[in-house]
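[1] pasted the sequence and its predicted model underneath.
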Amino acid sequence: MSGAGTEMLSPAEAVARSGFSLDTLRYYEKIGLLDAVQRDRTGRRLFSEHDLAWLGMLRCLRDTGMPIAGMLRFTELARSGDLTVAERLAVLEEHDARVEEQIAHLRRQQGRIRAKIGHYRAVLSDPRPEPAPTAP
């Protein structure tokens, strides 16, 4: 999703701004998550602001657990134009529901951790010896 007429960034700048490694940027270009990136006269990749914005979306999807296949589907739909807005919305809503389930699961697990923290703080604040061992 390269753009013309904008400031172009070196691979090192794209790595720094996107948070992806250069190997990941190459891989994303190879599999089609990133449009063919512009090149300079020597063949070095040049990234546009548009590329960086798209990489930001891919970072969000990846960081929230969307599989590569889902990212590829979303990318394909995005490239297909406005006729796919409803499908893109559905992809993102399904992913959002999965993220919400993950967050709820993590909150439940965090509750267990916090209960155990409370237990250990109580043990440390009570000068009496700890009773016989129980479950961890």
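    Noted; the coordinates are in hand.

[2] hey, let's count contacts and neighbours off CA atoms from now on
    Noted.

[3] residue 74: how many residues sit nearby?
    Residues lying near residue 74 (other C-alpha atoms under 10 Å) number 22.

[4] what does residue 59 give?
    Using other C-alpha under 10 Å: residue 59 sits among 16 other residues.

[5] who does the longest helix anywhere in the chain touch, helix- and strand-wise?
    In the chain, taking DSSP state H as the definition, the longest helix is helix 85-125. Applying 3 or more C-alpha pairs under 8 Å, 6 or more residues apart in numbering; DSSP states H and E, we find helix 85-125 packed against helix 68-79.

[6] check it against this one:
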Amino acid sequence: MLIAEVSEKFDLSQDTLRYYERIGLIPRVNRNKSGIRDYTEEDCRWVEFIKCMRSVGLPVEILIEYVGLFQHGDATMEARKELLIQQRKLLITRMEDMKKVLERLDYKISRYDQTIVEKEKTLNRS
């Protein structure tokens, strides 16, 4: 699959895909005889994984570390698992914090709704 197709499929710019490869976020992509990137299904799974992890804010450095560990084979399985467990814990904490902010926003919005209704009642009485 050419970079343009991968870019469209995952809604990532071609520059982003090249950047991800250059910094080690995705393993090196094979090239065809003309030197053009030729993404395999495995490459696409990496792109999908990285996009998913980045969408929830996992740091680039952590993901680079994960990919590096993966490239060292099965001997790093425990380290990879531990890295994911740590990130999961951090994500849960962030989700809890976001839930608190959401509740606060809901409260503020409901207060505005109440105020608007009260003002409309007052105007209607006049």
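    Okay, I see it. It should be emphasised that the depicted structure is a prediction, and the values quoted were computed from it without experimental measurement.

[7] superposed, how do the two chains score by TM?
    TM-score for the superposed chains, counting by TM-score structural alignment, normalised by the length of the second structure: 0.88, backed by 121 aligned residues with a C-alpha RMSD of 1.4 Å.

[8] for the counterpart of residue 51 of the second structure in the first structure, give me its contacts.
    Using TM-score structural alignment as the criterion, the counterpart of residue 51 of the second structure in the first structure is residue 59. Contacts for residue 59 of the first structure (C-alpha atoms under 8 Å, 6 or more residues apart in numbering) come out as residue 18.

[9] for residue 23 of the second structure, which non-adjacent residue is closest in space?
    Nearest residue to residue 23 of the second structure, sequence neighbours excluded (C-alpha to C-alpha, 6 or more residues apart in numbering): residue 64, at 7.5 Å.

[10] and that neighbour, how far is that from residue 36 of the second structure?
    According to C-alpha to C-alpha, to the nearest Å, residue 64 of the second structure stands 24 Å off from residue 36 of the second structure.

[11] out of those two, which sits in the busier spot?
    Higher neighbour count among residue 64 of the second structure and residue 36: residue 64, with 18 against 12, using other C-alpha under 10 Å.

[12] about what we covered before: flag every buried residue along the helix or strand harbouring the match of residue 51 of the second structure.
    In the assignment (DSSP states H and E), residue 59 of the first structure maps to helix 49-63. Within helix 49-63 of the first structure, the residues that count as buried by 16 or more other C-alpha atoms under 10 Å are 49-52, 54-56, 58-59, 61.

[13] about what we covered before: could you give me the residues in the second structure that the longest helix of the first structure aligns onto?
    Going by TM-score structural alignment: helix 85-125 of the first structure matches residues 77-117.
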